[in-house]
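Trainee: 3D model of this:
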Amino acid sequence: MKILLVEDDLDLGNGVRIALSDQGMEVVWLRQLSAAIRYLETNLCDLVLLDLGLPDGDGLSLLTWLQRKRQGLPVIILSARDSLNDRLRGLDNGADDYLVKPFELSELLSRVRALVRRSYGFDGENLSIGELKLNISTHRACIQGKPLELTASEYALLKTMMVRVNRVITRRQLEEQVLSGNPNNISNSLDVHMANLRRKIGDGYIRTVRGVGYIIDQQNR
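Mentor: Here you go, the predicted model:
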């Protein structure tokens, strides 16, 4: 689980980073709005922890950017703005949860776990979408109970999309974050790998979003 922490306070940011890392989560910590947008343009993550009062802008503009890009990332706002109007504004602009500073790290961890379960239905090891199953520990996948013979690149693509079900993943993200990191990848052609993967798992799972990338829609299964 990769979490993007957008927080300019050094003490709070470091405390949150350590607490999440101790739970086995990978944390990318950035302190500016512009840096967060640049990161999200080319990198994958599973959840965003977002401060609103950033040095170079209001964190709410990141929510607007995420909606425009159709990334569908779960977001928890971490803010000292504690009025009802502030909380409603954050939630109405696309945040999934709102936690007022100061807060206990144990409460933040609980909310992160709850949001991950709601967003992905992921127990940390097993992924299931219709008749398609994947076990992260064993690197095995099956369809209708029959094992799938996947290459390393095909498995990496399938895992990436199943973990991020219902979210569009751009071609650039898949090419740079998934395929380029595989030393056994013979062909870097995303289209070739995706065609082979679709042939093996069957129709109706992977949907192309023209001009953007790919998505697995859980509601369609």
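Trainee: Going by C-alpha atoms from here, please, whenever you check contacts or count neighbours.
Mentor: Fine.
Trainee: Which parts of this structure are helices?
Mentor: Assigned by DSSP state H, the chain shows helices spanning 10-22, 33-42, 60-69, 84-92, 105-120, 152-163, 171-173, 190-201.
Trainee: Would you tell me which one of those is buried the most?
Mentor: helix 152-163 (a mean of 20; mean count of other CA atoms under 10 Å).
Trainee: and that one, what does it pack onto?
Mentor: Contacts defined by 3 or more CA pairs under 8 Å, 6 or more residues apart in numbering; DSSP states H and E place helix 152-163 against strand 126-129, helix 190-201, strand 213-216.
Trainee: how about 10 Å then?
Mentor: In terms of contacts (3 or more CA pairs under 10 Å, 6 or more residues apart in numbering; DSSP states H and E), helix 152-163 is packed against helix 105-120, strand 126-129, strand 132-135, strand 140-143, helix 190-201, strand 206-209, strand 213-216.
Trainee: Now show me the structure for the sequence below, then we'll compare the two:
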Amino acid sequence: MLYTILVVEDDQDMANLISLNLKVQGYKTILTSHISEGYQIVCQGLADAVILDRKLCDGDGTEMCKRLRQQQISLPILMLTGLNSEHDMVDGLEAGADDYLTKPFSVVELQARVRALIRRTHYAHWQDSSKDSPNVTPLQINPNWQVAQHSTHQLAPDQTSNDIPEALVFDELVISKKQHEVRLAGANINLTPTEFSLLYCLASKPGRVFTKDELLIRVWDTDYDGYHHTVCSTINRLRNKIEKPKHNMRYIRTVWGVGYKFQNEARP
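Mentor: Take a look at the predicted model:
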């Protein structure tokens, strides 16, 4: 499948450079220097992911990001900007960006981050299509790779103990990998692709503590410890979406000095 990347960048030379290096990877690109035009392109369903600058002709890229998330558009967004302070990065991530890369940047790293965004977003769709296609050879699961089950979550009703669970159920919280969907007390919770990947990573092994370095590797496909703030910001966004105030961090717990773990218990 040919994926289309929307590049919102007001420096034409930079936009052309980004486009050239994405096309080398087999992507199609759409270039614009305006937030308004970029927003319309996304709303028309013409892009599979967005590379978004901050300082643009008609505003800050974070405003476009916020507007898309308010409209519950979960298209993956990578912010690529010269604003490189920790405060700037946190602002971008809190606005709803899935990743944040600063200029000057490594072309190889940019390509890798785009691949990771696309992979996380479209994996569930690929699973569905592969089941329906007679030309796709089913994946053979090595028995040594079976996912360990934990007593704090249940298999979905249509699953057997020999299957990797398609849904993780924790009382009111249901995480469906196949549908790439999260529901809390019956209500759909809108998560970005990165937020979903992070939640599924933690919830698939309740009680296990993940360090920030582990989460960066598993969710962001990077081992650069300079992005620890990215993990913290995404955890905070997740908590705001799935935690009820009275439960005081029921699901995602901080293990101070170590990392984070998923636990299905309400604190007193």
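Trainee: Make a markdown table from the helices and strands packed on helix 152-163 of the first structure and add distance to Met1 of the first structure to it.
Mentor: Shown next, in a markdown table, are these (distance: least, CA to CA, whole Å):
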| stretch | distance to Met1 of the first structure |
| --- | --- |
| helix 105-120 | 9 |
| strand 126-129 | 13 |
| strand 132-135 | 15 |
| strand 140-143 | 19 |
| helix 190-201 | 23 |
| strand 206-209 | 22 |
| strand 213-216 | 18 |
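Trainee: And the ones you listed: which comes nearest Arg38 of the first structure?
Mentor: Closest to Arg38 of the first structure of these, according to CA to CA: strand 213-216, at 18.1 Å.
Trainee: Tell me the buried residues in the closest one?
Mentor: For strand 213-216 of the first structure, burial by neighbour count (16 or more other CA atoms under 10 Å) applies to 214-216.
Trainee: first to last residue in stretch 192-209 of the first structure, what's the distance?
Mentor: For stretch 192-209 of the first structure, the first-to-last residue distance is 17 Å (CA to CA, to the nearest Å).
Trainee: Residue in the second structure paired with Val16 of the first structure?
Mentor: Per TM-score structural alignment, the equivalent position to Val16 of the first structure in the second structure is Ile18.
Trainee: Would you format the buried residues of strand 213-216 of the first structure as TSV with distance to Ser21 of the first structure included?
Mentor: Conversion of the buried residues of strand 213-216 of the first structure to TSV gives the following (distance: CA to CA, whole Å):
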residue	distance to Ser21 of the first structure
Tyr214	29
Ile215	28
Ile216	28
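Trainee: and which of those residues is nearest Leu52 of the first structure?
Mentor: Among the buried residues of strand 213-216 of the first structure, Ile215 lies closest to Leu52 of the first structure (CA to CA), at 29.2 Å.
Trainee: which residues in the stretch 101-250 of the second structure form strands?
Mentor: Along the stretch 101-250 of the second structure, counting by DSSP state E, counting those that start in this stretch, strands occupy 154-155, 167-170, 173-176, 181-184, 187-189, 210-211.
Trainee: Dump the helices of the first structure to TSV, plus distance to Tyr98 of the first structure.
Mentor: As requested, the helices of the first structure are exported to TSV (distance: least, CA to CA, whole Å):
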stretch	distance to Tyr98 of the first structure
helix 10-22	15
helix 33-42	18
helix 60-69	12
helix 84-92	6
helix 105-120	10
helix 152-163	24
helix 171-173	28
helix 190-201	37
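Trainee: Those: which one's closest to Ala141 of the first structure?
Mentor: Minimum separation from Ala141 of the first structure across the helices of the first structure (CA to CA) falls at helix 152-163, 8.1 Å.
Trainee: Tell me the gap between the closest one and the middle of its chain.
Mentor: Distance of helix 152-163 of the first structure from its chain centroid, counting by CA atoms, centre = their mean, to the nearest Å, is 13 Å.
Trainee: gap between the residue nearest the centre of the first structure and Ile3 of the first structure?
Mentor: Against the mean C-alpha coordinate of the first structure, by CA atoms, centre = their mean, the closest residue is Asp46 at 2.2 Å. For Asp46 of the first structure, the distance to Ile3 of the first structure equals 6 Å [CA to CA].
Trainee: Which part of the first structure matches stretch 203-211 of the second structure?
Mentor: Under TM-score structural alignment, there's no match for stretch 203-211 of the second structure.
Trainee: ok, for the equivalent of Glu7 of the first structure over in the second structure, nearest residue in space, not its chain neighbours?
Mentor: Mapped onto the second structure by TM-score structural alignment, Glu7 of the first structure lines up with Glu9. Leaving aside its sequence neighbours, Glu9 of the second structure sits nearest to Ser33 (CA to CA, 6 or more residues apart in numbering; 4.9 Å).
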